[in-house]
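Enquirer: predicted model, plus sequence, below.
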Amino acid sequence: MIKLAAFDVDGTLRDRDYLPESTKLALHKLKEEGVQLALCTGRSEYEMASLYKELEIDWAITCNGSHIGHRGSTVFGTPFEKETVTRWLREAERAGHEVLLYGAELMFSNRPDAPLFRRAQVEIGFMEPVQLQSIDDVPDIYQCIVFCTEQEEAAYTGQEQEPLYVHRWRDWAVDFNPSGMNKAVGLMKLLDHLGIPKEEAAAFGDGLNDLEMIETVGMGIAMGNAGDALKAKARFVTQTMHEDGIAYAVDQWLLR
């Protein structure tokens, strides 16, 4: 029996501001059956606050697994070394790159009005970040997005003693997370905390940064809009979000 279900957000639960009514009803069914719910996303806790309140979801695994919050309060976190973040900001300043930094409570930018950030905001949606005031006075950071090409990426990753978790989601934008982190690691930490075996967990996703969690849990479910690589790792493939894929999967596999 499934005791916890984790959901990627963009392309899985919602598309920008569109969240199917069928998805809301399916999540309500799960809660009525005693299934715990968790968001599991590459976005920040700051950006997820309104969504988990709307859906009455207590747990949010954010920053690709680097941060775990319960009703908005940090429970577990794996931040970068402060020296690493400072070096990245200095490199971005030198190269003219735009950077987003995800803290536990806020999202910061070195250049919030720069064109690539605004392009990403139009394409996938971002809340407005806070202007970073000082390179040397940065809080704990759990994820960094650099708006740069793959060739320029090495200036950020090449000096790290351990490999970062790197997820490139556009030709001109890439996520960095601390070494060893991904959504599966964050989800396993939450499952251990709750005393739930991974075999009794389900996970839904549509992107490559969902791959590890999809193949880790007992019931990994790829959305119909997922790529072939993710579908190959999933136990089940449901319909797309716009075709009520969450509701279909809940009725067909989770609650039968």
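Expert: Structure received. Note that this is a predicted model, so its numbers are computed, not measured.

Enquirer: C-alpha only now, for contacts and for neighbours.
Expert: OK.

Enquirer: now F176, what's its secondary structure?
Expert: strand (DSSP: H, G, I helix; E, B strand; the rest coil).

Enquirer: wouldn't it be in contact with Y156 here?
Expert: No. Applying C-alpha atoms under 8 Å, one finds F176 not in contact with Y156, separated by 9.2 Å.

Enquirer: looking at those two, which has the bigger crowd around it?
Expert: A direct count of neighbours by other C-alpha atoms under 10 Å for F176 and Y156 places F176 higher, at 22 against 18.

Enquirer: got the contact list for the more buried one?
Expert: Under the criterion of C-alpha atoms under 8 Å, 6 or more residues apart in numbering, the contact partners of F176 comprise 143-146, 164-167.

Enquirer: and the helices in the stretch 51-200 of the chain, which stretches?
Expert: 82-95, 115-123, 150-157, 183-194 (DSSP state H, counting those that start in this stretch).

Enquirer: angle of the longest one against helix 150-157?
Expert: Interaxial angle of helix 82-95 relative to helix 150-157 (axes from the mean of the first three to the mean of the last three C-alpha atoms, to 10 degrees): 140 degrees.

Enquirer: ok, structure two:
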Amino acid sequence: MVKAIFFDIDGTLISFKTQTMPESTKNAIKQLHKTGMKLFIATGRHFSAIQSILNVEFDGYITLNGCYCLQGTENVIFKKSIHRDDISHFIDYLENEWSFPCLFVEEHSLSVNYIDGEMKFLMDLLKEDTLPHHSPGYYRDKELFQLTAFFKDDMSEEIMSRLPNSTYMRWYPTFADIICKGIDKGVGIDKICEYYGFSASETMAFGDGGNDIAMLQHAGIGIAMGNANDVVKQAADYVTDSVDDDGILNALKHFEILP
């Protein structure tokens, strides 16, 4: 029996094409609440970049790819920051080898080293009109929970070799979320389950990006959106329609969660 459902945001709840949530998804979430189902967000976003785009209620939030988990909107039940040595190595790389735009995520704030066209695209996705600017050295002594860095796949091995205590994942091709090694959305599911007293086998999860793979594999039922790539689909138990074609509602009907 499914007791809780976890939803990624971008490409799952929110369409990349329209930047909005389909009406069928909004209505499905409202119907799920009436059944008593527990509903959670599981995203790479910071909590501050969630509320402005979601106009429906959720019971809790897995944010920053599992590094920061909340019951409700204020009760922090788990948090894990990036190792200090890795932060120092990352800053050294930006200062001395290759400078690229990066979103630096602290517990309660977002800021950047600089803004170019690619960073502006991310800011538009996050509905952030302006963000503070700081030079990389500013962050050397900061507690950081995530680095959203603009490097492509062909640079991943070189950059991550400098960060032995970290891992990375992508939910869009042009940037990667760097977080503490050993953390992912699947870990976030466990933290929520521990708090509420149910098991991962009693959960369902929806996702479309590379950062959703661990979650889809860990949930009792992992559902990939039709707009996901083949690697994500292969990790899922079921592939539904795209976010723009009522994928969430159709999967809920398929599994008889909703009539």
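Expert: Happy to help now that I have it. Every value quoted in this text rests on a predicted model; they were computed, and no experiment measured them.

Enquirer: who wins on neighbours among the contacts of F176 of structure 1?
Expert: With neighbours taken as other C-alpha under 10 Å, the top of the contacts of F176 of structure 1 is Q143, carrying 30 neighbours.

Enquirer: could you find the counterpart of T20 of structure 2 in structure 1?
Expert: Under the alignment defined by TM-score structural alignment, T20 of structure 2 corresponds to Y18 in structure 1.

Enquirer: same thing with T203 of structure 2?
Expert: The equivalent of T203 of structure 2 in structure 1 is A201 (alignment by TM-score structural alignment).

Enquirer: hmm, that match is touching Q36, no?
Expert: No. In this structure, A201 of structure 1 is not within contact of Q36 by C-alpha under 8 Å, at 9.4 Å.

Enquirer: under the alignment, what does D228 of structure 1 map to in structure 2?
Expert: Counting by TM-score structural alignment, D228 of structure 1 corresponds to D230 in structure 2.

Enquirer: and that match, how many neighbours does it have?
Expert: Counted with other C-alpha under 10 Å, the neighbours of D230 of structure 2 add up to 11.

Enquirer: same thing with G222 of structure 2?
Expert: Once other C-alpha under 10 Å is used to define contacts, G222 of structure 2 is seen to have 25 neighbours.

Enquirer: can you tell me the closest non-neighbouring residue to it?
Expert: Of all residues beyond its chain neighbours, the one nearest G222 of structure 2 is L216 (4.0 Å), with distances taken as C-alpha to C-alpha, 6 or more residues apart in numbering.

Enquirer: ok, now V76 of structure 2?
Expert: When the adjacent residues along the chain are set aside, V76 of structure 2 lies closest to L70, with 4.4 Å between them (C-alpha to C-alpha, 6+ apart).

Enquirer: relative to F100 of structure 2, how far out is that neighbour?
Expert: Taken as C-alpha to C-alpha, to the nearest Å, the spacing of L70 of structure 2 relative to F100 of structure 2 amounts to 31 Å.

Enquirer: what do you get for F6 of structure 2?
Expert: 33 Å.

Enquirer: what does I183 of structure 2 give?
Expert: From I183 of structure 2 over to F100 of structure 2 (counting by C-alpha to C-alpha), the distance is 25 Å.

Enquirer: so between those two, which is more surrounded?
Expert: The residue with more neighbours, out of I183 of structure 2 and F100, is I183; 21 against 16, by other C-alpha under 10 Å.

Enquirer: that one -> structure 1?
Expert: Here I183 of structure 2 is matched to M181 in structure 1, going by TM-score structural alignment.

Enquirer: what residue of structure 2 takes the place of T238 of structure 1?
Expert: Aligned partner of T238 of structure 1 by TM-score structural alignment: T240.

Enquirer: and that match, what does it touch?
Expert: Listed by C-alpha under 8 Å, 6+ apart, the contact partners of T240 of structure 2 are 223-226, 247-248, 250-251.

Enquirer: by neighbours, which of the residues you listed wins?
Expert: With neighbours defined as other C-alpha under 10 Å, the most crowded of the contacts of T240 of structure 2 is A224; it has 33 neighbours.

Enquirer: give the buried residues for stretch 94-102 of structure 2.
Expert: Neighbour-count burial for stretch 94-102 of structure 2, with 16 or more other C-alpha atoms under 10 Å as criterion, is recorded at 94, 100-102.

Enquirer: okay if I get these as a markdown table plus distance to G188 of structure 2?
Expert: Conversion of the buried residues of stretch 94-102 of structure 2 to a markdown table gives the following (distance: C-alpha to C-alpha, whole Å):
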| residue | distance to G188 of structure 2 |
| --- | --- |
| L94 | 30 |
| F100 | 29 |
| P101 | 27 |
| C102 | 24 |
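
Enquirer: from those residues, which is closest to G210 of structure 2?
Expert: C102 (19.1 Å; C-alpha to C-alpha).

Enquirer: my read is that the residue nearest to G222 of structure 2 contacts G207, right?
Expert: Yes. The pair L216 of structure 2 / G207 is scored as a contact, 7.1 Å apart, by C-alpha under 8 Å.

Enquirer: so what sits against both of these two?
Expert: With C-alpha under 8 Å, 6+ apart as the test, L216 of structure 2 and G207 both reach 223-224.

Enquirer: the more surrounded of these two?
Expert: It is G207, of L216 of structure 2 and G207, that has more neighbours when counted by other C-alpha under 10 Å, with 34 against 28.

Enquirer: let me see the residues that make contact with stretch 40-48 of structure 1.
Expert: Residues beyond stretch 40-48 of structure 1 that count as contacts (C-alpha under 8 Å, 6+ apart) turn out to be 6-10, 60-65, 67, 69, 72, 102-107, 126-127, 183, 187, 209.
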